[in-house]
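Undergrad: A predicted structure for the sequence below; I have some questions about it.
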Amino acid sequence: MPPLPSRPRSVTPPRTRGSAGERASTGYLPIGGGDGARAAPRTRPVVTVTTPPRGPGNRGAGLRWLTGRVPTPASHGVTRSDRALFDALVGTGRARSAAGGEAELLYERKDSVIVRVGDIVLKAHPEGVRPADLVARVRVAASTPGLLAPLEPPFPVAGRTVTVWPHGTPVTPDVDPPWEEGARLLARLHRHPVPAHAPACRGWARRVARAVGRLPRGTNDAAVAEIRRTHAGLSPWLRSLPEPEAPACLVHGDWHLGQLVHTPNAGWRLIDIGDLGTGDPAWDLARPAALFASGLLPPREWERFLAAYRAAGGPAVPPEGDPWSTLDLPARAMVVQIAATRVGRARAEGRPLNEQEEPLVRICRRIRLSH
């Protein structure tokens, strides 16, 4: 990635994305000198790490990075606090599923629960979700090609807002990751005309800050301290990000391979519309860009994704040349967010950082020292 200057320049950020040269001269996305010259293309990660072999025994660990989530094991039980919600979701699903079948907990974390019952999937959204925004996103999904839309409008279950979806097969460790399919769907979404009722997709800086804010406090933890220092250095840049002028682009808002499912009739589709709306499409590419720049995503896989996105006319990066002219800051911010999430989880589990988490802390240090 190109180096960031020591601090944001005292200029008013532009209201539009502009060219790479314009961003270099204004300080919106610093990629080099102020003469408008474009930075040289970067094709290598910022840090060099040895990527583990892609054998069958390794793919499960790699899937966590590619999908952005840790799949809930089949043997995982529902926590006591969520038992009533789980039972309510199962009952609702059995009343709606034509196929019937056993209930299966697909995903559980503090703010959401996802359950499969037969041929449908029910998702209990976070407690703070605004029903009006979710309804607007459901409407957008229903009219946007490439998205798997809910089967009906959101409704309340056990005090939570719930959506019901057709079941699809997610990306699994035993298959080659569908980078090209995901890239084409993402480019198609970004190029789709923005519906008048689409909500805004914002809050990128707040998401990073929340992840860092959840790290343990009051401990002499070098990894935690490094992540906090790096975030402090990036925060002025994140706070100065302008909102794209309307109509901007239609963006997913939380894209990774875990947001792809394969359906019998429609093939691969994008799921999870919780952040769907108008915004800067570069942030949809931030996770794979961050993992590539950290050395955790092999160059060949990054190249597959980027080439397919460009071939499909994706607007988040220039059609050729240096992609980091738009991806630099989103990728750096995503490195910090992923590092904070993974280090926080390791500390909560009482274990040392593993061979994939340690490089994230190292890249945070590299980012900080490049300021």
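TA: Now that the structure is in, tell me what you want to look at.
Undergrad: rest of the way, CA atoms for contacts and neighbours
TA: Will do.
Undergrad: how long is stretch 147-157 end to end?
TA: Using C-alpha to C-alpha, to the nearest Å, the end-to-end distance of stretch 147-157 comes out at 24 Å.
Undergrad: Check stretch 307-325 too.
TA: So stretch 307-325: terminal residues 16 Å apart, C-alpha to C-alpha.
Undergrad: My guess is Gly274 contacts Ala132. True?
TA: No: between Gly274 and Ala132 there is no contact under C-alpha atoms under 8 Å: 11.8 Å.
Undergrad: between these two, which one's more packed in?
TA: Comparing Gly274 with Ala132 by other C-alpha atoms under 10 Å, the one with more neighbours is Gly274, at 17 against 11.
Undergrad: Let's verify the more buried one: helix, strand, or coil?
TA: coil (DSSP: H, G, I helix; E, B strand; the rest coil).
Undergrad: Below is an additional structure, to be compared with the one above:
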Amino acid sequence: MTSTLPHIDVHLVRGLVESQFPQWSRLPLALLDPAGSDHVIYRLGEHLTVRLPRHGGAVDQARKEMALLPRMAPLLPLAVPEPVAVGEPGLGYPWDWGVTRWLEGAPATVAALGASTEAAQVLAEFLLALQALPHDGEPAAEPLVARDAQTRAAIDTVGEHFDSDAMIRLWEAALAAPAWDRPPVWFHGDFHTGNLLTVAGRVTAVLDFGELGTGDPARDLMMAFTLLSEGCRPVFRQVLGCDDATWLRGRGWALTTGLSAYTAYARTRPDVAAQTRRQILAALEG
């Protein structure tokens, strides 16, 4: 992992494409902004996107998606990224990068879908289909308790903006909840509003499988607290068949991931601050 973040601009991306994939060298490049916190994304022609990791924490995603998504996609009820190629380091850029098919759609918003019971059902059905896919002994991801120190530190940091006592009570209850005691299942790992696309007001695609792994499905319950209103969460929970312990662990995941994003971006990204504030308060609400 490099200690200095690389500078990524259109000249670098054009050079990487021309040197490694000359068949696409004449296609126009257009920056997608704002993109995610992990990747700089360019649209390449009409049918492709180029995704370059911004930091070392995202460098494995291109090869992970290339290895896993083609066999998962036909068995999932929503569209997922279709990897086309993986580029290599070059021209001073230090990491692998990916080329995927362009997916049409607009980003999901709470205003459009937060009160949609249809969206709640569709998203729960997607998770059930993902959890049902076979896996070949992929290593299980970190348990919730692995985030204990950083979560408590974040609670201390944001105490003036939130109810610290309520956050501690939720966090300790989530850690004390009975653990997932069934076979590990696939989880998306970053299942929140920002990783959904919609067409005509309906969810059509799920993006960004960099955190894809196996283990406790409670990790994906954060969607209930990033997108869905209090009135729609019971639909999501009922379709998934979540017991009390799983739901409580899911609230813990929503709290810890919300705090992580809030402390990282609140000062520089007002949009992220608003989204993660909603997430934290919704997790406390239950």
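TA: Yep, it's here. Since this is a predicted model, take the numbers as computed values, not measurements.
Undergrad: contacting residues for whichever residue in the first structure pairs up with Leu12 of the second structure?
TA: Alignment note (TM-score structural alignment): Leu12 of the second structure maps to Ala88 of the first structure. When contacts are counted by C-alpha atoms under 8 Å, 6 or more residues apart in numbering, Ala88 of the first structure touches 157-158.
Undergrad: OK, contacts around Cys201 of the first structure?
TA: Contacts of Cys201 of the first structure (C-alpha under 8 Å, 6+ apart): 251, 253, 275-279.
Undergrad: ditto for Gly241 of the second structure
TA: No contacts exist for Gly241 of the second structure under C-alpha under 8 Å, 6+ apart.
Undergrad: Look up how far Leu221 of the second structure lies from it.
TA: Counting by C-alpha to C-alpha, the gap from Gly241 of the second structure to Leu221 of the second structure is 12 Å.
Undergrad: right, and Val80 of the second structure touches Val206 too?
TA: Yes: between Val80 of the second structure and Val206 there is a contact under C-alpha under 8 Å: 5.3 Å.
Undergrad: re the thing from before, nearest to Gly21 of the first structure among the contacts of Cys201 of the first structure?
TA: Gly279 (21.4 Å; C-alpha to C-alpha).
Undergrad: Tell me the counterpart of the closest one in the second structure.
TA: Match for Gly279 of the first structure (TM-score structural alignment): Gly215.
Undergrad: and what of Ile338 of the first structure?
TA: Per TM-score structural alignment, Ile338 of the first structure is aligned with Gly258.
Undergrad: neighbours around Leu197 of the second structure, how many?
TA: 23.
Undergrad: next one: Arg332 of the first structure
TA: Arg332 of the first structure - counted by other C-alpha under 10 Å - has 25 other residues nearby.
Undergrad: That one touches Arg368, doesn't it?
TA: No: with contacts counted by C-alpha under 8 Å, Arg332 of the first structure stays clear of Arg368, the gap being 9.9 Å.
Undergrad: what's the mean distance for the lengthiest helix in the first structure versus the second structure?
TA: Ranked by number of residues, the top helix in the first structure under DSSP state H is helix 324-348. For helix 324-348 of the first structure, the mean deviation from the second structure after alignment is 3.2 Å (mean C-alpha distance after the TM-score superposition for the first structure).
Undergrad: Now do the buried residues in that helix.
TA: 324-345 (16 or more other C-alpha atoms under 10 Å).
Undergrad: Between Arg332 and Arg368 of the first structure, which contacts overlap?
TA: With C-alpha under 8 Å, 6+ apart as the test, Arg332 of the first structure and Arg368 reach no residue in common.
Undergrad: if I look at Leu44 of the second structure, how far off is Asp243 of the second structure?
TA: 44 Å.
Undergrad: These two: which has the busier surroundings?
TA: Counted by other C-alpha under 10 Å, Leu44 of the second structure and Asp243 do not tie: Leu44 has more neighbours, with 24 against 10.
Undergrad: what does that one align to in the first structure?
TA: Checking TM-score structural alignment: Leu44 of the second structure goes with Val117.
Undergrad: Show me where the second structure has its strands.
TA: Along the second structure, counting by DSSP state E, strands occupy 29-32, 39-44, 48-53, 83-87, 97-101, 106-107, 185-187, 196-199, 202-206, 213-215.
Undergrad: show me what contacts the residue nearest to the spatial centre of the second structure?
TA: Most central in the second structure under C-alpha atoms, centre = their mean is Asp190, positioned 2.6 Å from the mean C-alpha point. Taking C-alpha under 8 Å, 6+ apart, we find Asp190 of the second structure in contact with 208-212, 220.
Undergrad: do the same with Gln356 of the first structure
TA: Contacts of Gln356 of the first structure (C-alpha under 8 Å, 6+ apart): Leu296.
Undergrad: What distance do you get for it to Ala339 of the first structure?
TA: For Gln356 of the first structure relative to Ala339 of the first structure (C-alpha to C-alpha), the value is 10 Å.
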